[in-house]
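>>> This is a predicted model, with the sequence first.
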Amino acid sequence: MYKLDAAITGWINSLSGNSLLDHALITISNLGVPLLILAVAAQWWTGPERTKTRHILIAAGLTFLIGLGINQVILLFDQRIRPYDAGVTRLLIERSSDPSFPSDHATATFAIAAAFLIHNLPKRGLFFLVAAILVSLSRVYLGTHYISDVMGGALTAIFAAALVKALYKPATGVDRFLTSIL
């Protein structure tokens, strides 16, 4: 499996070298997560079904945090080296100090998408899904992650979304309190 993972990762990274595309994907990688967080937060005051929307926004935030927390647990057991350290890719951005698997960028962005999709907001969920794919692929393109790292991050996010969906129910006392803020 590693050979296939390295081959796909190397192929995606080999597409780099076009200064315009490189710059665009560096920008997507750097700004993708903060912009998606802003896009989620900005919805707090919009929409006709404000309570339902706010529940989903809180669920997205919880999914984001739980997904990243799960990643930290995984890192206790798996210290995968980065593809640029293994000679698979050429790095286009600064080196990272943490292990490669799973990708926090992928987890963060797919967590938002998964939360919207699992809570039945398909149009918004699809927007966030496209953004998550772009951010995740940018990480492979830039040489900082294997393709399996971003797939692992996506799976962590999906698991976290399912966990939040099962545990954080609408119209509970906690939900009524949180959705009534501001």
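Cool, the structure landed. Residues are numbered from 1 along each chain as shown.
>>> When you work out contacts or count neighbours from here on, use the C-alpha atoms and nothing else.
Will do.
>>> Counting residues, name the longest helix you see in the chain.
Criterion DSSP state H: the longest helix present in the chain is helix 50-77.
>>> helices and strands around that helix, which ones?
If contacts are counted by 3 or more CA pairs under 8 Å, 6 or more residues apart in numbering; DSSP states H and E, helix 50-77 sits against helix 104-118, helix 147-167, helix 173-179.
>>> Among the ones you listed, show me which one is buried the most.
Greatest average neighbour count among these goes to helix 104-118 (a mean of 28), per mean count of other CA atoms under 10 Å.
>>> what angle do it and helix 50-77 make?
For helix 104-118 against helix 50-77, the angle by axes from the mean of the first three to the mean of the last three CA atoms, to 10 degrees is 140 degrees.
>>> neighbouring contacts of helix 104-118?
With contact meaning CA atoms under 8 Å, 6 or more residues apart in numbering, helix 104-118 is reached by 33, 36, 56, 59-61, 63-65, 67-68, 71, 122, 124-129, 131-133, 135-136, 139, 150-158, 160-162, 165.
>>> quick one: that helix to chain centroid distance?
Relative to its parent chain, helix 104-118 has a centroid offset of 5 Å by CA atoms, centre = their mean, to the nearest Å.
>>> what do you get for stretch 138-147?
With CA atoms, centre = their mean, you get 13 Å for stretch 138-147.
>>> Check stretch 33-52 too.
What separates the centre of stretch 33-52 from the centre of its chain is 17 Å, taken as CA atoms, centre = their mean.
>>> Show me what counts as buried in that stretch.
Neighbour counts using 16 or more other CA atoms under 10 Å place Val33, Leu36, Ile37, Val40, Trp44, Thr51, Lys52 of stretch 33-52 among the buried residues.
>>> another one to put next to it:
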Amino acid sequence: MSNLYPLDVLFTQAINGLAGHVALLDVLMIWTSKIGVPVLVLTVAAQWWRRADRFHMRHVLVVSGLSFLLGLGLNQLILLLVNRVRPYDVGVSHLLIGPSADPSFPSDHATATIAIAAAFFVHRAWRPAAGYFAAALLIMLSRVYIGTHYVSDVLGGALTGAAAAVLVRNLYREGTLADRFLTRLL
């Protein structure tokens, strides 16, 4: 265990310790955790038909999808190297939902949501980026609140998502033949 583990446990328990005291907050956090990622993906997809700056925005949408997929793919590689036990399995947190079968680090929810937000950010789509970052932070908080992740799990996932967005930004360029083909669909 690292020297930071006690600090990780402290922050995780501080957030998860709020669970179980206010039923409405519990329901909101469970709901956010369960449907937050699909809702974000739907809001991204819905922008495909946006009229303002159509082809640039479509490029950003393609990049956000690629970042999402690459981030989750990177997580699968990390899971081969890191097999971290969930905090509820070692008595660090109280679980509000059913247990998960996969390891705790990194958080797929954090990776997916930050990949989307970071893709918008690195393409200077400031307003949607701000909204997606706010939603990502709420989803990340919900994962710790409901007891399924340590704080470092969501921070690690956020780092993976941001790295994926930067990598895709550098590899998939706007205006290329592939980009023009994809952004002109529908």
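Nice, thanks for sending it over. Here the structure is a predicted model, which is why all the values come from computation and not from measurement.
>>> Make JSON lines out of the helices and strands packed on helix 50-77 of the first structure and add distance to Leu25 of the first structure.
Listed next are those as JSON lines, based on distance: least, CA to CA, whole Å:
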{"stretch": "helix 104-118", "distance to Leu25 of the first structure": "13"}
{"stretch": "helix 147-167", "distance to Leu25 of the first structure": "15"}
{"stretch": "helix 173-179", "distance to Leu25 of the first structure": "35"}
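>>> so which two of the buried residues of stretch 33-52 of the first structure are the farthest from each other?
Maximum pairwise distance among the buried residues of stretch 33-52 of the first structure (CA to CA): 24.7 Å, between Val33 and Thr51.
>>> okay, stretch 39-52 of the second structure sits on what stretch of the first structure?
Aligned using TM-score structural alignment, stretch 39-52 of the second structure spans residues 35-48 in the first structure.
>>> now do stretch 159-178 of the second structure
Under TM-score structural alignment, the match for stretch 159-178 of the second structure is residues 155-174.
>>> One more: stretch 74-94 of the second structure?
Mapping stretch 74-94 of the second structure onto the first structure (TM-score structural alignment) gives residues 70-90.
>>> who's in contact with that stretch?
Contact with stretch 70-90 of the first structure is made by 6, 9-10, 13-14, 91, 99-102, 104, 142-146, 153, 156, as judged by CA under 8 Å, 6+ apart.
>>> Filter the residues you listed down to the ones in helices?
Filtering the contacts of stretch 70-90 of the first structure for helices - DSSP H - leaves Ala6, Thr9, Gly10, Asn13, Ser14, Asp104, Gly153, Thr156.
>>> State the distance from the last one to Ala108 of the first structure.
By that I understand Thr156 of the first structure. Separation of Thr156 of the first structure from Ala108 of the first structure (CA to CA, to the nearest Å): 9 Å.
>>> shared neighbours, these two?
Common neighbours of Thr156 of the first structure and Ala108 (CA under 8 Å, 6+ apart) are Gly67.
>>> Figure out how far stretch 34-45 of the second structure is from the centre of its chain.
How far stretch 34-45 of the second structure lies from its chain's middle: 11 Å, per CA atoms, centre = their mean.
>>> Pull the contacting residues for the nearest residue to Thr179 of the first structure once chain neighbours are set aside.
In space, and not counting its chain neighbours, Thr179 of the first structure is closest to Arg54: 5.4 Å by CA to CA, 6 or more residues apart in numbering. Applying CA under 8 Å, 6+ apart to Arg54 of the first structure gives the contacts Gln43, Trp44, Thr179.
>>> pretty sure the last one contacts Thr51?
Yes - at 5.9 Å, Thr179 of the first structure counts as touching Thr51 under the criterion of CA atoms under 8 Å.
>>> Tell me how far the residue nearest to Asp179 of the second structure when sequence neighbours are not counted lies from Asp53 of the second structure.
Counting by CA to CA, 6+ apart, the nearest residue to Asp179 of the second structure once its immediate chain neighbours are dropped is His59, at 6.8 Å. Distance from His59 of the second structure to Asp53 of the second structure, counting by CA to CA: 10 Å.
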